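Q: can you look at this prediction? I've put the sequence above it.
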Amino acid sequence: MKRGQMEEVVMGMNLSRRTFLKSTAATALVAGAYGAGLRPALAAPELAKMDGLAQAELVRNGEMTALDLVNAGIERVEQVNGEVNAVVTKFYDRAREAAKGGLPQGPFTGVPNLVKDLDNLAGTRATSGSRLFAENISPETDPLIASDEQAGFVMLGKSNTPEFGLLGTTEPLLLGPSRNPWNLEHSTGGSSGGAAAAVASGMVPLAHATDGGGSIRIPASCCGVFGLKPSRGRIYLGGRSLPGDIGVQHCVSRSVRDSATLMDLSEMKGEKAVLAPIGRVEGPGKKRLKIAFNTENYYGVEPDTDVKAAIEETAKLCADLGHEIVPVKNPVDGRAFIDAFLTVWASGPSQLVALAKENGLDPEEVLEPWTVGLAKYYDAKPADALEVSLKHFAEVTAKTNAFMADYDVWLTPVLASAPPKLGQQAPTVAFDTLYERTVDYVSYTPLHNVVGTPAMSVPLSWNDAGLPIGSQFAAPLGGEKVLYELAFELELARGWGEKYAPVFAG
């Protein structure tokens, strides 16, 4: 992006953060597992364990009111958020007033939700995890958040995120670190770390999330929840697309059916549709899939031993279910890819530093060291670096699409390790050290943002220390239906919905 393009959307200090964020988110058996036999006088643990559709059904049946659901959600946030720090801005009065009013009638009417603090809900604080926007108030509501409210969700607050979503861990200096409900000393992943931690700890059954380089799948893997990144163009995000816009939005959830139902409500249909709509996916598919499988990342390096064992076990599970597993080599040259990716990734921070200076601010006082370091990284590049990187994106996309055309699904790890301890990837770590740690750790997810292909993290494994390890499945562009059908099948086979973190509301 050139400076002129930026100035079009910034409007002084009240800039549109959305521009940066885009460029830098059932079967009867399953239904039974998420809320069978519950009645109005629900104990907190029972309600916390229900998915969103089960909670909404209580309202439709007259067993609870929307206000009951919202108040229960607020109680759960207050119970565990002090330990987890997933919710960083609360607007309980707004939520209660919405629940008292005439909520839109939909599958999720009355269900509490959260807005990731990279997005806008009119009249509420929107920091992007940055001191630069510590007091920023959104003048408008972003399209997907408006769509979520039309589905009947009631937003309780904003979920924690790293500054501008720029890291694979959620440890912003402004908001404080979000802590993993499975072990409070460990990272929730990023950048939708607050959203995933809130779901994993039972605050809300699902939460809004965004993904520009793995930011749905990484925290889903770290927190043991389900997270699917849709195809680019599947969901309308508003505005015009700028070069390097690789971000998408959807949610993280405990149940597959919540995610699949919300996808049906969110995807573009009719004349606006960029891709053929998938509609409501409600259970496993019958087709046996041809699944490409590798554990090496795009550098040709294996993940940690526990991750490798977990993904191999996932491959065995898929084979036991009748799918064909085909060992493959990663088709991407990792070093060339990551140089191009980080060049595009760092272009936003470069403009943020320029913006701070233009407004008489010291970038190092209002932006984190990692953000400033990315800006310096970008500014040291040749003048045509962004153009060259976008060209490389096109080449990688063509090569990956050709590779994936031979398979229904591609199985890899989500991350090179289980969730690291807090501090290891904090934005204050020396830039060169953090660079190496980040590009090694997050070496499976960014490819699908660049190519635009759908991909999901499925919570199938926990290591000996009790930390979650997700399995990443990707499909060719527009292949969300295949992924959801496989996810339903894996959910029935493994039943992760009845596995709860040590820090859990109720």
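A: Received it, and whenever you're ready, just let me know what you need. Numbering: from 1, shown residues only.
Q: C-alpha from now on. contacts and neighbour counts both.
A: Will do.
Q: so who does Ala405 touch?
A: Taking Cα atoms under 8 Å, 6 or more residues apart in numbering, we find Ala405 in contact with Pro476.
Q: find the nearest non-adjacent residue to Ala310, please.
A: The spatial neighbour of Ala310 that comes closest, neighbours along the chain excluded (Cα to Cα, 6 or more residues apart in numbering), is Ser461 at 6.0 Å.
Q: separation between the residue lying farthest from the centre of the chain and Leu144?
A: In the chain, the residue that sits farthest from the middle, by Cα atoms, centre = their mean, is Gly360; the gap is 34.0 Å. Between Gly360 and Leu144 the distance is 34 Å, computed by Cα to Cα, to the nearest Å.
Q: and the residue nearest to Ala310, what helix or strand is that in?
A: Counting by DSSP states H and E, the secondary-structure element that holds Ser461 is strand 455-462.
Q: which elements pack onto that strand?
A: In terms of contacts (3 or more Cα pairs under 8 Å, 6 or more residues apart in numbering; DSSP states H and E), strand 455-462 is packed against helix 217-223, strand 226-229, helix 305-320, strand 468-474, helix 480-494.
Q: give me the distance from it to the chain's centre.
A: Computed by Cα atoms, centre = their mean, to the nearest Å, the separation of strand 455-462 from the middle of its chain amounts to 13 Å.
Q: buried ones in that strand, by neighbour count?
A: Across strand 455-462, burial judged by 16 or more other Cα atoms under 10 Å covers Ala455, Met456, Ser457, Val458, Pro459, Leu460, Ser461, Trp462.
Q: then this one, side by side with the first:
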Amino acid sequence: MDHFKWLDALSLAKLIRDKQVTSDELVEVVLNRITKVNPKINAVNSLLERNSEQPINLQHDHDLSGIFSGVPFLMKDLEFFAGTRYTGGSNYLKNFIAPVDSELVSRIRKSGFETIGKTNTCEFGIQPITEPSLFGPTRNPWNTNYTAGGSSGGAAAAVAAGIVPVAHASDGGGSIRIPASCCGLFGLKISRGRNPKSPDPVGISISHCISRSVRDSAAFLDAIHGSALGDPYSAPPFEGSFLEEVSKTPRKLRIGFLTTAFDGSPIHKDCSDAVKDAVNLLEGLGHEVIETKPTIDVKGFTDAFTTLWYQLLLAGVTSMERLVGRKPTGDDFEPLTWEIVRQAREMTANQYLNSVAYMQMVSREMAFLFTKYDLLLSPTLSKPPVKIGEISYQDNLEEYSKVINEWVPYTPVANATGIPAMNVPLYWNQEGLPIGVHFMAPYGDEATLFQLAGQLEEARPWKERYPAVSV
């Protein structure tokens, strides 16, 4: 029997240290969970190889002194993990074996996690849904007709269904917070430079995790944080423990909130209701909550962010071309990816540099906003999770981008400006789907987010809510 349902990673690590269970036993439990649940949600796209002499997996070298000593773990298929297949959700890389560990993976090993498999992601993580042609769609455990979000949809679905309590995730435009919202989980996008990251010249993308408990996310950051030698960005040093921040009562916070998109456009009632519900909860906890409207030129921001995203994808494809050893063709990629690559190649260096300058201007605007407010509250998405197949590219990139930008108006701002932001699962609609709320904080201030998240988790616990498809 599985006696370990819904325990978080820190609780499992304590059981291992206290010799109440072994890492091997927990891995067998998780493998059984995958066999039972994964066919329904398609969260895990591959398991690491096993052999008879070492019955767990080829990476059975976790550090038992780490805070997560021996806890089973899943890695998003967008990170180099030496000796394992790295696909990036793309047919172009379906046979590529990562030659080295990324710096992040090296730190995850040292934290003690026992990585047993990879989670599904859309091709190169460029969409807010997870429906790659290579592996098929990841489904939402709350209702399998709906998306788990993206690009870390596999990670979110696996955690929501109880396969593992925490999983690696990354976020270049909302890819932690979007699936966390869709699947009813805690998801933190950390400050630019807080963790080591694979090359990203403009610092849009970060790597962290998705978890059920706030404290797992904080402990993960304690174990992983700090820039690597040569990183172009480094967040302000944090000398304390993020885990300890979770149990601290936050000071009275002044929180600005909005229930429309940044340009004033209306959003789905479920999402505005989720914010209003959060406002009432925050006021009951003693915080000051004030309606506001940040002055962001949405069209200018969208154009600049799109330019940077396209160039980052092109840079990634170019670097992978060197590793694979052959030039890709349109047959190697999904049509959306290939069209973005085509358009990116037609852009000029002037467009790129002007977009970087525009993002820096928005960063200053957000920094000014945080002289008036401690945090900014919004919905995480403008409407509930969409159905599988509802968002799809149909040979018109402009129309596709319009649909995406309308559904995801909030999260990219944190990526463009480098500030930390989190999804907190406080609200479910009448259909039983999670509707997350989104908090942004000043650059480098994960501590306040963890303090508030811990307070909200205690006031409105979500850990006892289980989706229809789960262990």
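A: That came in fine, so what should we check first? Note that the coordinates shown come from a computational prediction; the quantities given were computed from them, not determined experimentally.
Q: mean deviation, the strand holding Ser461 of the first structure versus the second structure?
A: Superposed on the second structure, strand 455-462 of the first structure shows a mean distance of 0.5 Å to its aligned residues (mean Cα distance after the TM-score superposition for the first structure).
Q: can you list contacts of that strand?
A: For strand 455-462 of the first structure, with Cα under 8 Å, 6+ apart as the criterion, the contacting residues are 217-218, 220-221, 224-231, 310, 314, 414, 448, 468-475, 480, 483, 487, 494, 496.
Q: try 6 Å
A: Counting by Cα atoms under 6 Å, 6 or more residues apart in numbering, strand 455-462 of the first structure makes contact with 217, 221, 224-229, 310, 468-474, all of which sit outside it.
Q: ok, stretch 354-367 of the first structure next?
A: Everything outside stretch 354-367 of the first structure that qualifies as a contact, by Cα under 6 Å, 6+ apart, is Arg131, Leu132, Val353.
Q: closest to Ala33 of the first structure out of the residues you listed?
A: Of all the contacts of stretch 354-367 of the first structure, the one with the least separation from Ala33 of the first structure (Cα to Cα) is Arg131, at 42.3 Å.
Q: so who does that closest one touch?
A: Residues touching Arg131 of the first structure, when contacts are defined by Cα under 6 Å, 6+ apart, comprise Leu174, Val366.
Q: kindly report the same for the one 10 residues further on.
A: Applying Cα under 6 Å, 6+ apart, we find Thr141 of the first structure in contact with Asn120, Leu121, Ala122.
Q: the second structure: which residue goes with that one?
A: Under the alignment defined by TM-score structural alignment, Thr141 of the first structure corresponds to Asp101 in the second structure.
Q: secondary structure class for that match?
A: coil (DSSP: H, G, I helix; E, B strand; the rest coil).
Q: His208 of the second structure pairs with which position in the first structure?
A: His208 of the second structure is assigned His250 in the first structure as its aligned equivalent, the criterion being TM-score structural alignment.
Q: would you map the strands across the first structure?
A: Per DSSP state E, the first structure carries strands over the ranges 87-90, 112-116, 154-159, 179-180, 183-187, 206-211, 226-229, 248-253, 290-293, 324-327, 409-413, 455-462, 468-474.
Q: corresponding residues in the second structure for the fourth one?
A: Strand 179-180 of the first structure falls opposite residues 139-140 of the second structure when the two are matched by TM-score structural alignment.
Q: name the residues that touch the matching stretch?
A: Stretch 139-140 of the second structure has contacts (Cα under 6 Å, 6+ apart) with Ile41, Tyr146, Thr147, Ala148.
Q: out of those residues, who has the most neighbours?
A: Among those, the one with the most neighbours (other Cα atoms under 10 Å) is Ala148, at 39 neighbours.
Q: any of the contacts of Thr141 of the first structure buried? List them.
A: Neighbour counting over the contacts of Thr141 of the first structure (16+ other Cα under 10 Å) leaves Asn120, Leu121 as the buried ones.
Q: and of the contacts of Thr141 of the first structure, the nearest to Lys49 of the first structure?
A: Looking at the contacts of Thr141 of the first structure and their distance to Lys49 of the first structure, the nearest is Leu121, at 27.0 Å (Cα to Cα).
Q: and that closest one, what's its match in the second structure?
A: Following TM-score structural alignment, the counterpart assigned to Leu121 of the first structure within the second structure is Phe81.
Q: distance of the residue nearest to Ser111 of the second structure when sequence neighbours are not counted from Ile34 of the second structure?
A: Excluding the flanking residues, the one nearest Ser111 of the second structure by Cα to Cα, 6+ apart is Gly66, at 4.3 Å. Distance check for Gly66 of the second structure against Ile34 of the second structure: by Cα to Cα, it reads 25 Å.
Q: neighbour count: these two, which is higher?
A: Neighbours of Gly66 of the second structure and Ile34, each counted by other Cα under 10 Å, are more numerous for Ile34; the result is 23 against 17.
Q: alignment lookup: the more buried one to the first structure.
A: Aligned partner of Ile34 of the second structure by TM-score structural alignment: Val77.
Q: same check, this time on Ser191 of the second structure
A: With TM-score structural alignment as the matching criterion, the partner of Ser191 of the second structure in the first structure is Ser231.
Q: how many other residues sit next to its match?
A: Summarising burial for Ser231 of the first structure: neighbours were counted as other Cα under 10 Å, giving 25.
Q: picking that back up, measure the residue nearest to Ser111 of the second structure to Lys19 of the second structure for me?
A: From Gly66 of the second structure over to Lys19 of the second structure the distance is 15 Å, taken as Cα to Cα.
Q: map Leu10 of the second structure across to the first structure for me.
A: Here Leu10 of the second structure is matched to Leu53 in the first structure, going by TM-score structural alignment.
Q: same check, this time on Leu258 of the second structure
A: Mapped onto the first structure by TM-score structural alignment, Leu258 of the second structure lines up with Asn294.
Q: ok, now which ones touch its match?
A: With contacts taken as Cα under 6 Å, 6+ apart, Asn294 of the first structure has the following neighbours: Pro327, Val328, Thr412.
Q: my guess is the first one meets Phe293, correct?
A: Looking back up the chat, that one is Pro327 of the first structure. Yes: A contact is recorded between Pro327 of the first structure and Phe293 when judged using Cα atoms under 6 Å, the distance being 4.8 Å.
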